[in-house]
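S.K.: pasting the structure only:
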């Protein structure tokens, strides 16, 4: 049996943020709890949403206690602020950090038995849907607006908690590429490679099936065609819009079939060093693809290569594997992604602890090749 869970409603296209007012009115909502981060306020992106609130006379409470890798405290402080605000729905603007924080807030408000937040790790048995949330991504990567996953840092344990809960999916996704125009080159590159990682990992996970394969191959194709253009010219409207759609399409798949050890290995890097998630994924992806080529997923690599724009006519399976890995490396290099862990200040002496944390990550079970702490440790060393 296969399952697909998606948003109730999704909007796409330049300027579609205006539908916040339409959807709020249709659902009878009176006051918004606006979750975003301080950088989006500083650079004027949050002002675009506040303008919608003001023009439509929607009262709102602003909450910006959001870290790049959101913490338990960010969620708990947000729960208290939401309860004090009198709001009846959440509007989340940002990358995965803001939207993940909003998901945690929305779940805990309606499921107070999980107020310690730590109990949400893994597949949480919540009983009630989160506070209705409108999610507006500002990066073309995480697809947090369409997934049933969110990630919160347990700072005391130096651990990224991956939380999986169908009750957390935003009610409305509003994917407006105009909100992504201000992304700097480095963030555009990292989040775009994050989306590619989502697409490739979920395409080869054992849980993949016809519908998820359809999503992921299209996402790979669109990312391969548009990511470099979006990085090179942030005002390239066509590339920005394509990337905004591609990352959402990838999310439609991975949210429902899972990921693998690229994510398992990336999560501890965020917990230990506050490494940006997209950078960690992008760096690790080729190494893990090579490792996973020795698995039942190997025949699918030729399709990845083809979606990446490689002429795969008359290629053997082995040639297809090599072509897929090389195409991913070439794209990564072309947009300035670091290629070794030492370049992003990972400490070699931490690798054994990183490997244990990665092996215990919820994403490990979705890897197409059974793995071990020792295998993951060897991969970290290879990438170092």
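M.R.: Alright, I've got the coordinates. These figures come from a predicted structure and were not determined experimentally.
S.K.: rest of the way, CA atoms for contacts and neighbours
M.R.: OK.
S.K.: all helices for the stretch 251-384 of the chain, in order.
M.R.: 261-273, 277-292, 301-307, 317-334, 351-359, 373-383 (DSSP state H, counting those that start in this stretch).
S.K.: Once you drop chain neighbours, what's closest to the residue nearest the centre of the chain?
M.R.: Taking CA atoms, centre = their mean, the centroid of the chain lies closest to residue 142, which sits 2.2 Å from it. Excluding its sequence neighbours, the residue lying closest to residue 142 (CA to CA, 6 or more residues apart in numbering) is residue 96, at 5.6 Å.
S.K.: correct me, but that neighbour touches residue 146?
M.R.: No: using CA atoms under 8 Å, residue 96 is not in contact with residue 146; the gap is 10.9 Å.
S.K.: Compare the two (neighbour count), which wins?
M.R.: Between residue 96 and residue 146, residue 146 has the larger neighbour count (other CA atoms under 10 Å), namely 30 against 26.
S.K.: who's in contact with that one?
M.R.: Residue 146 sits next to 6-7, 169-170, 173, 248, 251-252, 255 when contact means CA atoms under 8 Å, 6 or more residues apart in numbering.
S.K.: one step back: TSV please, covering the helices of the stretch 251-384 of the chain and showing mean neighbour count and distance to residue 205.
M.R.: Converted to TSV, these look like this (neighbours: other CA atoms under 10 Å; distance: least, CA to CA, whole Å):
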stretch	mean neighbour count	distance to residue 205
helix 261-273	25	10
helix 277-292	23	10
helix 301-307	23	12
helix 317-334	18	16
helix 351-359	20	16
helix 373-383	17	17
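S.K.: want to compare, so here's the second one:
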């Protein structure tokens, strides 16, 4: 079925210094800024964002404490602050977890009747937003592309399992992608988020919804990521590399939010719900295995072969393995989760949940539960 594409919200700003757009062009009366830990405070980004809002006549307040892999309890707490503060603009300043949590807070702020995670996940399509507030994202990492994405991933408070939801209504109105905001990322975060972006691009390429426009975006993003990620990883002060990674991550996001992803993300989201780990790290470990699995499909195999030729290799899976080594990412899950018995005890459940994940339906070939289990075990053992 043909689907309309949406390439970001109404305002997309990118490039060095683009944060100043707030001061000149983002009009609101009351802005709430949602952040995670202390990094955006320590590096002065939060103060600069508040300064720019104030210069444009807006009042600001800050909601702090969004954790990695945010839980619904955090979302509820943020929505409660919004209900009291009554902002007309919500600004997510941080990585993917902050942006995903803030989007979900926005849904609850606009529609207080959606007061449980189950209600939000089961309401399709989502009701209209923007009656109370517009939504803006300022990413501090180069990987998740939530600033141009219709998707969120939120963890269940009781089980810790991750649940994804996608709806074009959640596309941010304003995205400001300034590489200066990401320049303080430590090397391991640069690697993990960068490999997440590469996974977005490669999965979008072989998605069964892929199209002419999404392919142009995904190919350009993937080519730039394999070129510039090692440079950004080696030298975090290389502003050319930072800017190219910020732009490539955003571009990969424009592709995948329109054509969806595949089983790499299905498995990554599931496994990390049982054994907490950085999302980009598990995506990176799984990527060579999913490329090899999907190569059973002749269409996907040809796409991988054509892209591999563009970057000067004849084996894309092996290329990704070598790239992982170059940016300090292990080659198997066992190196992150050494307790083999604990991992194998939930293998079948992880396989079942991976099959049920929304990203699976756009994969070139859909594994059975036993095939998912075999694939996850292979990635575990290496």
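M.R.: That came through, no problem. Please read all numbers here as calculations on a predicted model, not as lab measurements.
S.K.: Please state their TM-score.
M.R.: TM-score of the superposed chains, computed with TM-score structural alignment, normalised by the length of the second structure, equals 0.93; 370 aligned residues with a CA RMSD of 1.5 Å.
S.K.: could I get the helices of the stretch 251-384 of the first structure as TSV with distance to residue 84 of the first structure?
M.R.: Shown next, in TSV, are these (distance: least, CA to CA, whole Å):
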stretch	distance to residue 84 of the first structure
helix 261-273	30
helix 277-292	32
helix 301-307	49
helix 317-334	45
helix 351-359	37
helix 373-383	45
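S.K.: related to what we said a few turns ago, neighbour-wise, which of the contacts of residue 146 of the first structure leads?
M.R.: Busiest of those [other CA under 10 Å] is residue 170, holding 33 neighbours.
S.K.: what's the counterpart of that residue in the second structure?
M.R.: When the second structure is aligned by TM-score structural alignment, residue 170 of the first structure is paired with residue 172.
S.K.: Now check the second structure for the residue matching residue 137 of the first structure.
M.R.: Looks like residue 137 of the first structure aligns to residue 139 there (TM-score structural alignment).
S.K.: the strands in the second structure, which residues?
M.R.: Using DSSP state E, the strands of the second structure run over residues 11-14, 30-34, 59-63, 89-94, 134-139, 151-155, 162-166, 174-177.
S.K.: Now do the fourth one against strand 59-63: the angle between them, please.
M.R.: In terms of direction (axes from the mean of the first three to the mean of the last three CA atoms, to 10 degrees), strand 89-94 of the second structure departs from strand 59-63 by 50 degrees.
S.K.: quick one: residue 35 of the first structure and residue 64 touch, right?
M.R.: Yes: with contact defined as CA under 8 Å, residue 35 of the first structure and residue 64 form a contacting pair (5.9 Å).
S.K.: quick one: which of those two has more around it?
M.R.: Using other CA under 10 Å, the more surrounded residue of residue 35 of the first structure and residue 64 is residue 35, with 27 against 18.
S.K.: Give me the aligned partner of the more buried one over in the second structure.
M.R.: Under TM-score structural alignment, residue 35 of the first structure pairs with residue 34 in the second structure.
S.K.: go on, residue 324 of the first structure?
M.R.: Using TM-score structural alignment, residue 324 of the first structure sits opposite residue 316 in the second structure.
S.K.: Now for its match: which residues touch it?
M.R.: 288, 291, 304-305, 307-308.
S.K.: Tell me which of those persist in the first structure.
M.R.: Using both residues aligned by TM-score structural alignment, their matches' CA atoms under 8 Å, the first structure keeps these contacts from those: 304-305, 307-308.
S.K.: just those now: which is nearest residue 27 of the second structure?
M.R.: Ranked by distance to residue 27 of the second structure (CA to CA), those are led by residue 307 at 42.6 Å.
S.K.: Quick one: map that closest one onto the first structure.
M.R.: By TM-score structural alignment, residue 307 of the second structure lines up with residue 304.
S.K.: so what's its match closest to, chain neighbours aside?
M.R.: Residue 304 of the first structure's closest residue in space is residue 324 (CA to CA, 6+ apart), at 5.8 Å.
S.K.: How about residue 321 of the second structure?
M.R.: Nearest to residue 321 of the second structure is residue 288, by CA to CA, 6+ apart, at 6.4 Å.
S.K.: before we move on, what about residue 21 of the first structure?
M.R.: residue 56 (6.5 Å).
S.K.: Can you check which part of the first structure the longest helix along the second structure sits on?
M.R.: Ranked by residue count and defined by DSSP state H, the top helix of the second structure is helix 212-234. Aligned by TM-score structural alignment, helix 212-234 of the second structure corresponds to residues 210-232 of the first structure.
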